[in-house]
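J.: this one's structure only:
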């Protein structure tokens, strides 16, 4: 398992893959001096360049800027209305409320 690297280390890795500060500057559409400043000041890659650098170097946006692109661990599943199998065990009052909600969502009157 790879240890988590800092955003600055990810920038250094992208720089290695690109081959030079000038090459990374061309990818980002900035001057080589701008890239030099990022490296010398141990800064993070500016947000507007993250996706271009990821596409060109393969260094993940999650590593380059975890503050903007966090790794999502769990997706919330969508909520479904009860099926016919559930109707027998749900109280009638709950079924009526859900039916009215579905009617409103479909654009019909709940009356």
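T.: In hand now; what should we look at? Quick caveat, the model's predicted, so the values are computed rather than measured. Numbers count the residues shown, from 1 in each chain.
J.: contacts and neighbour counts: CA atoms only from here.
T.: OK.
J.: secondary structure class for the spatially most central residue of the chain?
T.: Closest residue to the average C-alpha location of the chain: residue 69 at 4.7 Å, with CA atoms, centre = their mean. Following DSSP: H, G, I helix; E, B strand; the rest coil, we place residue 69 in the coil state.
J.: which residues of the protein fall in helices?
T.: Counting by DSSP state H, the chain has helices at residues 7-18, 21-28, 32-40, 50-57, 61-64, 84-87, 92-106.
J.: Residue 73 is nearest to which of the ones you listed?
T.: helix 61-64 (12.3 Å; CA to CA).
J.: list the contacts for the residue nearest to the centre of the chain?
T.: By CA atoms under 8 Å, 6 or more residues apart in numbering, the contact list for residue 69 reads 61-62.
J.: Alongside the first one, take a look at this:
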């Protein structure tokens, strides 16, 4: 199953490799995020938001952590 938030992030920056470079991880790690093999660590969430210039929001990347990354409507 494709992680839609990561998919959008990759599309926003252009490629898995470019996304990986911007976020500070390896391209295979991005592939694992995309395909649900690994979860994005909470430490990397802000880098993803920054790399996508806010196109992908923190709560979309880790919706399972609402206390750490609350949905804007629920704040």
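T.: Cool, the structure landed. Remember, predicted model here, so these are calculated numbers, not experimental data.
J.: Tell me how the two chains score on TM-score.
T.: Aligned and superposed, the two chains score 0.72 in TM-score terms (TM-score structural alignment, normalised by the length of structure 2); 67 aligned residues with a CA RMSD of 1.9 Å.
J.: what's the counterpart of residue 54 of structure 1 in structure 2?
T.: If you follow residue 54 of structure 1 across to structure 2 using TM-score structural alignment, you land on residue 49.
J.: does its match really touch residue 62, like I thought?
T.: No. Contact between residue 49 of structure 2 and residue 62 fails when scored by CA atoms under 8 Å: they sit 11.5 Å apart.
J.: Which residue in structure 1 aligns with residue 9 of structure 2?
T.: Using TM-score structural alignment, residue 9 of structure 2 sits opposite residue 14 in structure 1.
J.: Please disregard the earlier target; I meant residue 33 of structure 2.
T.: Checking TM-score structural alignment: residue 33 of structure 2 goes with residue 38.
J.: Measure how buried that match is and give me the count.
T.: 16 (other CA atoms under 10 Å).
J.: Please list all residues in contact with it.
T.: Counting by CA under 8 Å, 6+ apart, residue 38 of structure 1 makes contact with 44-45.
J.: Contacts only, for residue 42 of structure 2.
T.: residue 62.
J.: repeat for residue 39 of structure 2
T.: residue 33.
J.: what's the neighbour count on residue 9 of structure 2?
T.: 24.
J.: Verify the stated contact: it with residue 56.
T.: Yes. Applying CA under 8 Å as the test, residue 9 of structure 2 and residue 56 come out as touching, 6.2 Å apart.
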